[in-house]
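Pasting the sequence and the predicted model now:
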Amino acid sequence: MERTTVVFKGRAYGEVELFTDEIKAGKMDIAITNGRLTVFHTEVAPEFEGRGFAKLLLEKLVNYAKEKSLKIIPLCPYVNMQFRRHPGEYGDVWEKNWH
């Protein structure tokens, strides 16, 4: 059974973590500043690739941002690609003007 959680290591930096059968299978590196959630990197352990775990991490990230009224800056190539492919699904949390 998979579960995802958001964990902060300090005031601003943290991870979205995914566990399967109590084994950490993947994570996203994130930071929150000024009402924006920046996602830097998504990683799924090689032995868990191809099981949709990156998508589960993305769902947790987006739900967390919605719960906390945060906009997401998608520096992570995976998240950026998903936002660009599905702007209707992620448009409400996507911070497009962050440059």
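Everything's here; your move.

can we go C-alpha only for contacts and neighbour counts from here?
Noted.

Nearest residue to the most centrally placed residue in the chain in space, please, no chain neighbours.
The centroid of the chain falls nearest to residue 61 when counting by C-alpha atoms, centre = their mean (3.8 Å). In space, and not counting its chain neighbours, residue 61 is closest to residue 16: 6.8 Å by C-alpha to C-alpha, 6 or more residues apart in numbering.

Please compare the first structure with the one that follows:
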Amino acid sequence: MTEGLTDRTGASVTIRLDPASPIGSYAVSVADGSPAGRADFVDSPDVAGERIFFHTEVAEEFGGRGLAGLLVREALADSIREHLTVVPVCPLFARHLSRHGDEFVADGGVFRRPRPADLVLVERATRAGA
């Protein structure tokens, strides 16, 4: 769990990792504990150390506070700490890495472009988790 973060309004937020299977997530909540959003991922069962981020969302009432960016940055920082290769299927993760990928790599991060097999894995996981 990461505490001590603040959103664009200066409000305190917490990001928590839920490594559930088949779909894990990083969940952001506001100071009163209300859930505000999440970034979903699947850990590859075939390739050790690969995390496929495929969906990020923030509840409409929390929009504009920078929570999605906090989720992405914390998930990527955690991936560096855990020595995981990031596979950005989620457009938000892909856009962040296209803009800041050099910084991510310089900080010790590793990422690769998604392959068709990654999309199949995400589809299978989302069906199993439904």
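Happy to help now that I have it. No experiment lies behind these values; they were computed from the predicted model shown.

Please identify the residue in the second structure that aligns with the residue nearest to the centre of the first structure.
Using TM-score structural alignment, the equivalent of residue 61 of the first structure in the second structure is residue 75.

Mind naming the longest strand for the first structure?
Scanning the first structure for the strand with the most residues, using DSSP state E, yields strand 23-33.

residues contacting residue 19 of the first structure?
2, 3, 4, 25, 26 (C-alpha atoms under 8 Å, 6 or more residues apart in numbering).

Looks like the match of residue 61 of the first structure contacts residue 26 (just checking).
Yes. Using C-alpha atoms under 8 Å, residue 75 of the second structure makes contact with residue 26 at a distance of 6.8 Å.

sorry, back to before: which of the contacts of residue 19 of the first structure are retained in the second structure?
Of the contacts of residue 19 of the first structure, the ones still in contact in the second structure (both residues aligned by TM-score structural alignment, their matches' C-alpha atoms under 8 Å) are 2, 3, 4, 25, 26.

any idea how far the first one is from residue 16 of the first structure?
It refers to residue 2 of the first structure. Note on residue 2 of the first structure: its distance to residue 16 of the first structure, by C-alpha to C-alpha, to the nearest Å, is 13 Å.
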